[in-house]
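K.L.:
Quick one: sequence plus predicted model below, questions after.
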Amino acid sequence: MLREAFLEQVQERGEYPTRTEADRAARTVLALLGAHLVGEVRADLAARLPETFALILLNPLQAAEPLSSERFVRAAAAWIEGATDATAAWDVSAVLSVAADAAGEELTRRVLLQLPPGYDLLFGRPQDVGTAGPGPHGR
């Protein structure tokens, strides 16, 4: 996926007024996500992202422990200027749902297996829905 297409989708889903805001959210969320993925799964996801974002995913912020989905959102809020937990949840969902679309269902399932429970909603892939498909932002 090309960088502009990725950012266009993040901007649309996150309802950001500018591409710059979408880019800031994408960089923050993918840096946090990269700290939670390892090995082949992280490399495979990076291969499906635009190069700029792949490098961010592959050179993540350091995490001392896996964060629950709620703590992940709070961490994103701390890194995104002016964000609240509610707006950060929207930011995280916008970025991760676009990343899941780029990854495809099989790789997204592998990513979710490396993460604590609750991330499925952030990726827009509620696990208990089965084949019904994702709703907007996993809500």
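P.N.:
Right, received. Where do you want to start? Numbering: from 1, shown residues only.
K.L.:
going forward, measure contacts between C-alpha atoms and count neighbours the same way
P.N.:
Will do.
K.L.:
Is the residue nearest the centre of the chain in a helix, a strand, or coil?
P.N.:
Taking Cα atoms, centre = their mean, the centroid of the chain lies closest to residue 96, which sits 2.5 Å from it. The three-state assignment at residue 96 reads helix, by DSSP: H, G, I helix; E, B strand; the rest coil.
K.L.:
Same check on residue 111?
P.N.:
The local conformation at residue 111, judged by three-state DSSP, is helix.
K.L.:
Against residue 45, how distant is it?
P.N.:
Taking Cα to Cα, to the nearest Å as the criterion, residue 111 is separated from residue 45 by 8 Å.
K.L.:
For the residue nearest to the centre of the chain, list the residues it contacts.
P.N.:
Listed by Cα atoms under 8 Å, 6 or more residues apart in numbering, the contact partners of residue 96 are 29, 122, 123, 124.
K.L.:
Try it again at 10 Å.
P.N.:
Contact analysis of residue 96 by Cα atoms under 10 Å, 6 or more residues apart in numbering lists 10, 26, 29-30, 33, 90, 102, 108, 119-125, 137.
K.L.:
Residue 86 now?
P.N.:
73, 74, 77.
K.L.:
Kindly report the same for residue 2.
P.N.:
8, 48, 49, 50, 51, 52.
K.L.:
so what sits against both of residue 111 and residue 45?
P.N.:
Taking Cα under 10 Å, 6+ apart as the contact definition, residue 111 and residue 45 share the neighbouring residues 37, 100, 103.
K.L.:
Alongside the first one, take a look at this:
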Amino acid sequence: MPMRWDAFLTAVQDRGDYASPHEAERASRVVLGLLGAHLVGDVRAELAARLPETFSLVLLNPLQAHEPLPPERFIRATAAWIEGATERTATWDVSAVLSVVADCAGEDLMRRILLQLPPGYDVLFGHPQLT
């Protein structure tokens, strides 16, 4: 069962300490768009099925990545897509969104997601013990 839109946004807003749901939605769209470019096959489809429909479409129609970005470049790419962001604020955005994504995914799917990503993403998802 996918997470509800309002529950997802509320969780991201709380974790990111955003002033409005609009800020949480903007961060979620960018981070999920970049994440979608890094995931393939069943893993991406299974994760999309657990997200609210709008965000599942963002994940399935990603921004294009020519190569898997290491975590620090993923953060820089996030900063580039969010107006006024710095690497510090983008790190905050990425962690807020990906920790909620990890909750939606559950442990088994998270293990499979992390296998598709370069080393170091476990910390961004807030699950360093899974590696």
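P.N.:
Nice, thanks for sending it over. What you see is a predicted model, and the numbers here were worked out from it, not measured in a lab.
K.L.:
still on that earlier bit, are any of the contacts of residue 96 of structure 1 buried, and if so which?
P.N.:
Among the contacts of residue 96 of structure 1, those classed as buried by neighbour count (16 or more other Cα atoms under 10 Å) are 10, 26, 29-30, 33, 90, 102, 108, 119-125, 137.
K.L.:
Nearest to residue 56 of structure 1 among these?
P.N.:
Using Cα to Cα, residue 30 comes nearest to residue 56 of structure 1 of these, at 6.5 Å.
K.L.:
so that closest one makes contact with residue 60?
P.N.:
Yes. Judged on Cα atoms under 10 Å, residue 30 of structure 1 makes contact with residue 60 at a distance of 7.7 Å.
K.L.:
Now do the shared contacts for those two.
P.N.:
Residues within reach of residue 30 of structure 1 and of residue 60 at once, by Cα under 10 Å, 6+ apart, are residue 36.
K.L.:
Which residue in structure 2 aligns with residue 100 of structure 1?
P.N.:
With TM-score structural alignment as the criterion, residue 100 of structure 1 lines up with residue 102 in structure 2.
K.L.:
re earlier: select from the shared contacts of residue 111 and residue 45 of structure 1 every entry located in helices.
P.N.:
In helices, defined here by DSSP state H, the members of those are 100, 103.
K.L.:
mind putting the shared contacts of residue 111 and residue 45 of structure 1 in CSV, neighbour count and distance to residue 14 of structure 1 included?
P.N.:
Formatted as CSV, these follow (neighbours: other Cα atoms under 10 Å; distance: Cα to Cα, whole Å):
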residue, neighbour count, distance to residue 14 of structure 1
37, 21, 23
100, 22, 15
103, 20, 19
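K.L.:
ok, which stretches of structure 2 are helices?
P.N.:
In structure 2, the segments counted as helices under DSSP H are 5-16, 21-36, 41-50, 53-60, 71-81, 87-116, 121-124.
K.L.:
I'd like to know which of these is closest to residue 131 of structure 2.
P.N.:
Where the helices of structure 2 are weighed against each other on Cα to Cα, the nearest is helix 121-124, at 6.8 Å.
K.L.:
Which part of structure 1 matches the closest one?
P.N.:
Residues 119-122 of structure 1 are where helix 121-124 of structure 2 aligns, with TM-score structural alignment as the criterion.
K.L.:
Find the nearest non-adjacent residue to residue 91 of structure 2, please.
P.N.:
Counting by Cα to Cα, 6 or more residues apart in numbering, residue 91 of structure 2 lies nearest to residue 75, which is 5.8 Å off, once chain neighbours are set aside.
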